[in-house]
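Colleague: Build me a model:
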Amino acid sequence: MIPMRTGSEPATARSALRARFWLSVWGLVWATFGTVVFALVGRPGWAAACGVLWLVITVDMAVILRHIHQGPRWQPGPDVPPYPPPERRRP
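Modeller: Alright, predicted model coming up:
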């Protein structure tokens, strides 16, 4: 008997969280740099756009760090309903 999974992803699927983290760090550096430079040269619109981008990157980084700290074997609790099993298609 094959154990039923709760999703339609491959059984060995992994997310490159550390790569996403370092790309977020890189984006955070550039967004900070852009915000400061555009504010100094008197371009408030571009500074605000870089500031919003900085905020989005910061939230994304928090989510990434949360997932890293949960570990690779984290599973949702019993209060989370399972995904419906994938439908088998006949060739």
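Colleague: going forward, measure contacts and count neighbours with C-alpha atoms only.
Modeller: OK.
Colleague: Do you have the helices of the chain handy? List them.
Modeller: Taking DSSP state H as the test, the helices found in the chain are 17-40, 44-70.
Colleague: To compare with the earlier structure, here is another sequence to fold:
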Amino acid sequence: MIGMRTGSEPVTARSALRMRLWLTVWGLAWAIFGAAAFALAGRPGWAAACGVLWLVITVDLAMILRHRRQGPHYQPGRDIPPYPPPEHRHP
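Modeller: I've put the predicted structure just below:
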């Protein structure tokens, strides 16, 4: 069950970008290591899989860094009322 929005979410919300950044860096290090290790071991399929993962992680890292550089965004204050509850709920 999803409760009604209280209106305090913008005040209490916190970004997980710092944690996501470090997890991405950790994954990037393992993807690079995996690609190199599998290439040296003569496993081109696994090396390619790690290379694709490396590419995805690099794009994610670029997005995280872009969002961190943008800084905080506008958050409505206490004078903004909460969203009204939906009129029709789907079971």
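Colleague: before we move on, back to that, need the helices of the first structure in CSV with distance to residue 87 of the first structure and mean neighbour count, can you?
Modeller: Below are the helices of the first structure laid out as CSV (distance: least, CA to CA, whole Å; neighbours: other CA atoms under 10 Å):
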stretch, distance to residue 87 of the first structure, mean neighbour count
helix 17-40, 30, 16
helix 44-70, 29, 16
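Colleague: Kindly reformat those helices as TSV and extend each row with distance to residue 11 of the first structure.
Modeller: TSV is the format used below for those (distance: least, CA to CA, whole Å):
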stretch	distance to residue 11 of the first structure
helix 17-40	17
helix 44-70	18
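Colleague: Now do the same for residue 50 of the first structure: its match in the second structure.
Modeller: In the second structure, the residue paired with residue 50 of the first structure is residue 50, using TM-score structural alignment.
Colleague: Surely its match is in contact with residue 31?
Modeller: Yes: counting by CA atoms under 8 Å, residue 50 of the second structure does reach residue 31; the two are 5.3 Å apart.
Colleague: Can you tell me how far the nearest residue to residue 60 of the first structure once chain neighbours are set aside is from residue 55 of the first structure?
Modeller: Counting by CA to CA, 6 or more residues apart in numbering, residue 24 is the residue found nearest to residue 60 of the first structure once chain neighbours are left out, at 7.6 Å. Distance from residue 24 of the first structure to residue 55 of the first structure, counting by CA to CA, to the nearest Å: 11 Å.
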